[in-house]
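Asker: I'd like to go over a predicted model; first the sequence, then the structure.
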Amino acid sequence: MGSRAHYATLQGGTFGLYYSQWGAHHLELDLLPGPEPATRFARRQREQSSWMWEGECDGACLIDHDERRLLLFCHCDGDQSYRLAALATLARTWPGWRVEWAYDGPQQIKVVVGHAAEVTPPSPQAPQAGEEWCDELVTVIHQGRTRAYLVDSAAAVIGIGARFLDDYLSAWPTITSCPEKVVAGVHLDLDDQSAGIWTTSTLRGALLDVGQRWPGWHWSNWGDRSAEQARRVAGALTVPEPDLAEGLRALAAEFDRHQDVDSATRSASLLLGLTDILIAGARSSGLQVHVHTDNAFTHRPMDLTSDEKAVVHAAIAGVMTSCR
């Protein structure tokens, strides 16, 4: 249970690794104020001697002061526009730093800091299609005709391989219009055996053994550029584009709310309140109380100054002005 996050820091050659049970859901908000506040925040979390299992890690960042590099991935509300706004704002609040998305998730961060000698691609799992929560777009061109599908994992499409593609395409229901929010996509051109994938989340090594699963195919990693898929299906399907202004408005509102009771600490706050009530009742009855705080409480919220908050608001406003 939780939204687990890792925070890694490198400074003066010294490595630090920290953990929060609730930090991944809005990790980007804790990074927005810039390198010094973000580092201070990261080091307030629980210090760790080892990385969590990759499948448990919902978000992570590397704050590398030596290389002036911020490498991160997180949920970002599962919204292209919000994520674009967060990255644009980070570029302003981290001046002189490289702000980069970790498309291969925690394993990419581990490789950068030298904690993994080999990256193993995940075991393929068939993507599901036709469910309400499917928000990843697959488009296919065959004999000049374009078809489209919604699945729950674009990266998993790579895992099924070319050999079994026809079986899945015949089982998936097609769509004729695209929902407003899509978080990833795969485009397959069966006529020339070329393909591309983009995501606003992570691929977690899905492209590492693509040559074995798709012999003779050429695959491209488009990063988060949904426009690449849109260009290839132009006229057949409209792929939604991120709205930076809308994302900035949502980011500003989330940042303000996050400073009061953020999503990462709301559950912990409720648990702490309930614990206080139970403790008071027990002690009023003359009982001796011992409280064990487990992972539900392993998160320390931000402690920003007014000036640090103002930096974030100024950066958001600056991006908003530049996009008009």
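Answerer: Perfect, I can see it now.
Asker: Going by C-alpha atoms from here, please, whenever you check contacts or count neighbours.
Answerer: Will do.
Asker: Could you count how many residues lie near residue 177?
Answerer: Using other CA atoms under 10 Å, residue 177 has 12 other residues around it.
Asker: quick one: contacts for residue 253?
Answerer: Contact analysis of residue 253 by CA atoms under 8 Å, 6 or more residues apart in numbering lists nothing.
Asker: Is it in a helix, a strand, or coil?
Answerer: Three-state call for residue 253 (DSSP: H, G, I helix; E, B strand; the rest coil): helix.
Asker: distance of it from residue 29?
Answerer: According to CA to CA, to the nearest Å, residue 253 and residue 29 sit 11 Å apart.
Asker: right, and the helix or strand after the biggest helix by length in the chain?
Answerer: Assignment by DSSP state H gives helix 263-284 as the longest helix of the chain. The helix or strand immediately downstream of helix 263-284 is helix 306-322, counting by DSSP states H and E.
Asker: next up, a second structure to put side by side with the first:
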Amino acid sequence: MGDRANFVLLDGNRAVHGPYVDKYGAVGLDLALLAGPARTVERIRALGPGGYWLDDVFCQGAVLVDLPRRVLLFFAWEGPSTDPRLRAAVFALLREAWPGWEVRWCLDGNADLLRYLGRDPETVRDRDVRPVVAPPLSAEWEVAAEESALVVVTVGPSRSRSRSSSRCHLLADIGDHPATEGPALLQRLDGATDFSHREVAADAGLHLDPERRTLGWWTLTNLPDPDAVPARWPGWTVHRWDDDPARHLAAVPGLFALPEVDPGAARAAVLRAAENDNARRAGRS
């Protein structure tokens, strides 16, 4: 299957070059962008012809560089940009590497690139694929603070200091975001292990308030067609928290925690990862 990514370049005349496909381009995609505009453009120009738009199922990352407008769009399924402990450091380093540029995260994946180009997002939709539900973790799982490929799902009254009727579940982030599942998710979580009052480095989350029939969701990766989520929850009010887990934490004070971030240590960790990624790429060339 590879780790496919799309790349698009708008040159000085705003002529569109691409989409190009790099079969392994999603690996270290965010780290490679730390090399700055010139190196990124060089990498895009080196990709061969015959590209096409990857759909929501197969596109694991994408980059669009608009040279005249100085805009960078990107997203990735994995990497430090999807880790709550490192994401802020990645974006701080990107602002340094791309001075004067607007850097945007594509929450809707490749569809956001198509919108930017004035094209139809349906080009990358695969409406025939059935959602893959993310399995809940069991009580035997003991490394919550060490793993980031997790979804934290909380159930209970919003903004209540009384947590007696609230619970916190952890799902492996190997399926679709649980926000796409609809009310059947509540039944599926009945009897699932309660991980309340744990620290967890989740890369996505969802809060459900069954009494008020409201929910809020967020993700540090992407959620294809986010505007379709409300239709999955008829009679519910859906709040988009995009890539802001702080709003989830505020909705359930004390029910779970994300790891505290040491900005200096996070920056150093990202720079080390970028150095290792550069060495990996040099070994491939």
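Answerer: That came in fine, so what should we check first? Everything numeric here is computed off the predicted structure, so don't read it as measured data.
Asker: Give me the TM-score for these two chains.
Answerer: Here the superposed chains carry a TM-score of 0.82, computed using TM-score structural alignment, normalised by the length of structure 2; 264 aligned residues with a CA RMSD of 2.5 Å.
Asker: quick one on the thing from earlier: can you list the buried residues in the longest helix of structure 1?
Answerer: By neighbour count on 16 or more other CA atoms under 10 Å, the buried set for helix 263-284 of structure 1 is 263, 264, 265, 267, 268, 279.
Asker: In terms of distance to residue 1 of structure 1, which of the residues you listed ranks first?
Answerer: Residue 1 of structure 1 has its nearest neighbour among the buried residues of helix 263-284 of structure 1 in residue 267, at 10.8 Å by CA to CA.
Asker: State the number of residues packed around the equivalent of residue 176 of structure 1 over in structure 2.
Answerer: Counting by TM-score structural alignment, residue 176 of structure 1 lines up with residue 196 in structure 2. Residues near residue 196 of structure 2, counting by other CA under 10 Å, number 17.
Asker: so which strand or helix has the closest residue to residue 196 of structure 2 other than its chain neighbours?
Answerer: Take residue 196 of structure 2 and drop its neighbours on the chain: the residue closest to it by CA to CA, 6 or more residues apart in numbering is residue 168, 4.9 Å away. Residue 168 of structure 2 is part of strand 167-172 when elements are defined by DSSP H and E.
Asker: Have a look at how far, on average, that strand is from structure 1.
Answerer: In the superposition against structure 1, strand 167-172 of structure 2 averages 0.9 Å from its aligned positions (mean CA distance after the TM-score superposition for structure 1).
Asker: Contact partners for the aligned residue in structure 2 for residue 56 of structure 1?
Answerer: Counting by TM-score structural alignment, residue 56 of structure 1 lines up with residue 58 in structure 2. Residues near residue 58 of structure 2 by CA under 8 Å, 6+ apart: residue 4.
Asker: Report the separation between residue 58 of structure 2 and residue 150 of structure 2.
Answerer: 20 Å.
Asker: and if you look at residue 219 of structure 2?
Answerer: The value you get for residue 219 of structure 2 to residue 150 of structure 2, if CA to CA is used, is 10 Å.
Asker: One more: residue 240 of structure 2?
Answerer: From residue 240 of structure 2 over to residue 150 of structure 2 the distance is 19 Å, taken as CA to CA.
Asker: Comparing these two, which residue is more hemmed in?
Answerer: More neighbours surround residue 150 than the other of residue 240 of structure 2 and residue 150, with 21 against 17 (other CA under 10 Å).
Asker: Residue 202 is in contact with that one, correct?
Answerer: Yes - counting by CA atoms under 8 Å, residue 150 of structure 2 touches residue 202, with 4.7 Å between them.
Asker: so how far does stretch 106-114 of structure 2 reach from one end to the other?
Answerer: First-to-last distance for stretch 106-114 of structure 2 - CA to CA - comes to 11 Å.
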